[in-house]
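Undergrad: Sequence and predicted structure are below.
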Amino acid sequence: MIIGVPKEIKNHERRVGMTPATAHAYASAGHEVVVETAAGAAIGYRDADYEAAGARIGRDAAEVWGAAEMIVKVKEPLPEEYGYFRSGLLLYAYLHLAAEPGLTQALAESGVTAVAYETIQLDSGALPLLSPMSEVAGRMAVQIGASYLEGHHGGKGLLLGGVPGVAPARVTIVGGGIVGVNAARIALGMGAEVSILDINPERLRQLDDRFHGRVRTLMSDAHTLAGAVREADLLIGAVLVPGARAPRLVSEAMVRAMSPGSVIVDVAIDQGGSIATIDRITTHDDPIYIKHDVVHYAVANIPGAVARTSTQALANCTTAYGLRLAGGPLREAALADRALARGINVLGGRIVCQAVAEAHGYPHEALETALARGAGIGA
């Protein structure tokens, strides 16, 4: 199979779909890898490094997209890339389609088969391709929040960990999954007072054991959440519903009750955001806005700020599934691996992920039905 790796074009997105090492893995499996020139240059991967690994270099995006049977990306295609879509193309990337009506429509109308990193899910419920970026985003959310609590950034002028005789900042994390755990680790390490809210009491027990009682665990009901948000100096949205739009758990009234100069970092913005006042996606160039005297950070590609670390962590996890997809046919790959099958969101233009179909009012076709009728690549 011819596999294309285009350069990412999202604002400040310096990650790349393959490292030279993972390009070598695809090439060693007999695939032709075409990497757009300078795709990895921003993080120290030269064209020559990819060529030494067995890839060839495409002069521009049009060449890479045009030659490829399968595209391996990091972030979802932007509107200027929709023109490259065509029937029979396989797209493998983070897609977050429940929050992307335009992209969903473009994929459906073009006949592309789209496999989303974030919905590849093991029987245990684990999300192996989302986990590494959730780890990065969770850790960075605290670093970011600590920075914006500084007065010259609009914050209330708090040092996250305080000093002897001065209380530390209060960090409230909504969601006890991978993002929440990693945020809590960093916040505790910086000396903050940390609370985690979740709707699953068993998960709260696990978190209490994991952090040896150093984190305050709270059952997330409307009353408790309102109180925890009100007292937060730094609020981190860490809610995830696999494949679906994030629920808006924190209301505008809750945000209004926060003290001036508090900071919100909503990691769930990739999937629509979990904070009612997060009404737009921001960028690394213009990352914040202030509403109700609260600093809002809503950058959708947080891990892109540490692109080399993120690229390596992501490629380590995506390659095994990517090789299964490239090895095809798709029907056999999906039937042999239920986790991979859950990653298929669009198959030959049909929406086969129920959460995405429901988010945008599309008819949902069961994956098994679509595969049986021969939709998609190699089916």
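TA: Looks like it came in fine. Numbers count the residues shown, from 1 in each chain.
Undergrad: hey, let's count contacts and neighbours off CA atoms from now on
TA: Noted.
Undergrad: Do I have it right that His360 meets Leu103?
TA: No - counting by CA atoms under 8 Å, His360 stays clear of Leu103, with 11.0 Å between them.
Undergrad: try this one side by side with the last:
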Amino acid sequence: MFMGRCSVFMRERGVPLRIGVLKEVKAGENRVALTPGGVKTLAGDGHELFVEAGAGARCDAPDAEYQAAGAIIVPDAMAVSENSDLLTKVKEPQPEEFDIFREGQILYSYVHSETRLPLIRTLLDKKITAIALENVRTDDGRFPLLEPMSIIAGQYGVMIGGEYLQCRHGGRGISLVRFPGLPPAKVVVLGAGPAGESAARTAAGLGAQVTLTELSFDKIRELTPVLPANIKLVNASEPSVHDEILEADMVVHTTTIPPDSSYHIIPRTMLPQMKRGSVIVDVTANLRGGVESIDRYTTHADPVWEVDGVIHYAVTNIPSAVAATASRAYEAAHLGWLRQVAAKGAKTALAENPPLLRGLTAAEGILSWHEAGTMQQLDWMEPHKALEQMV
């Protein structure tokens, strides 16, 4: 039986939390929010864990291992929700999941609400307290719960981009793995954050000649002494970046330029000048952001399309391709934060932890993520003010 909003008061007094682990339903999504190891840790803390049957089956975590770790296996998402105060998953809730939410629950996952008005409406109508892990930000500007997936997306983005350089996909037939005596493949990585640095190092490790661009002088100064010799780090504002892109066999875009930006690093008009059969891998999923022609999301089942002879790849959940590794990395990053929420209750944990508070997207019927409010033209409130309104 679901306890509803009264359970919020009980959790603040130290009563064990009931945590539900949902099976991902997004197309091509194979990750899981908690592995059996994470379940064992939380069960050891005294919490009750309800895991949807098959939640970890696609990342080497069978139901029997969850049971051995202390979880109760339930048949479907609705059963998970009916037994849980907090729901955890990886990707943002999909439309077919909206009906499972119960008033007063906590959602602890990536949320990506900015362009998803129906999701926002669901969170607000059902008074969900939603902690968006992608927006948890430390005082020094890091996104610790997004970084592991960014690193994997950068690594695997290069590897999958290399596949689409193959002739059978219409690519240039250029190998990222350098052959002795032949010129290396040319890779341009836009943005030197965790995803960009990871992509650059992966491409360089295969033998490509890499140009890595970055606007921040501090970041350039930090990376310059530690990058391999075949990575050229340049200021993103330099006019030469344009020529580097035109000469590239592959471009990996990782910058934080927002969706529908008026400025594009690669405008649509640049594509006819790029090498035919070259590949653009966009790991940001910011439509019409840094790359104007990235105008759609794709899936692992149907990942690419071509514009003016340039192959575009814009899968929104790249790390799902290596789900076992990605799930363990995801859990390693977020488990300590989840333990705080479970031990103290959402309101206290958010109040005591400013980085976590920055991830508050919705608070019991109040929208508290400014980008979602701005993009969807909805009223919103600063997270610390929304926190004051929570029961």
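TA: Everything's here; your move. Not measured: the values here are computed from a predicted model.
Undergrad: Compare His360 and Leu103 of structure 1 (neighbour count), which wins?
TA: Leu103 (20 against 16; other CA atoms under 10 Å).
Undergrad: where do the strands sit along the stretch 151-300 of structure 2?
TA: For the stretch 151-300 of structure 2, applying DSSP state E, counting those that start in this stretch gives strands covering 186-190, 209-214, 231-235, 250-253, 279-282.
Undergrad: Which one of the ones you listed lies nearest to Leu42 of structure 2?
TA: strand 279-282 (35.7 Å; CA to CA).
Undergrad: which element follows the closest one toward the C-terminus?
TA: Tracing the chain past strand 279-282 of structure 2, the next element assigned as helix or strand by DSSP states H and E is strand 304-307.
Undergrad: Give me the range in structure 1 that that next one lines up against.
TA: The aligned range for strand 304-307 of structure 2 in structure 1 is 288-291, by TM-score structural alignment.
Undergrad: ditto for stretch 193-202 of structure 2
TA: Matched against structure 1 by TM-score structural alignment, stretch 193-202 of structure 2 falls on residues 177-186.
Undergrad: who's in contact with that stretch?
TA: Outside stretch 177-186 of structure 1, the residues that touch it by CA atoms under 8 Å, 6 or more residues apart in numbering are 131, 134-143, 173-174, 194, 196, 207, 215, 238-240, 267.
Undergrad: do stretch 81-91 of structure 1 as well
TA: By CA under 8 Å, 6+ apart, the residues outside stretch 81-91 of structure 1 that reach it are 62, 65-66, 68-73, 103, 106-107, 110-115, 348-349, 376-377.
Undergrad: What's the ChimeraX line that selects buried ones from those?
TA: Buried members of those can be picked out in ChimeraX with the line below, counting by 16 or more other CA atoms under 10 Å:
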select :65,68,69,70,71,72,73,103,106,107,110,111,112,113,114,115,348,349,376,377
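Undergrad: of the contacts of stretch 177-186 of structure 1, buried ones?
TA: Buried members of those, scored by 16+ other CA under 10 Å, are 131, 134-143, 173-174, 194, 196, 207, 215, 238-240, 267.
Undergrad: Of all the residues in the longest helix along structure 1, which ones are buried?
TA: Secondary structure of structure 1 read by DSSP state H shows that its longest helix is helix 307-327. Using 16+ other CA under 10 Å as the test for burial, helix 307-327 of structure 1 gives 307-308, 310-319, 321-322, 324-327.
Undergrad: In structure 2, what stretch matches that helix?
TA: The aligned range for helix 307-327 of structure 1 is 323-343, by TM-score structural alignment.
Undergrad: gap between stretch 57-72 of structure 1 and the chain center?
TA: 23 Å (CA atoms, centre = their mean, to the nearest Å).
Undergrad: try stretch 226-234 of structure 2
TA: Centroid separation for stretch 226-234 of structure 2 versus its chain: 26 Å, with CA atoms, centre = their mean.
Undergrad: Between the two ends of that stretch, how far is it?
TA: Using CA to CA, to the nearest Å, one end of stretch 226-234 of structure 2 lies 14 Å from the other.
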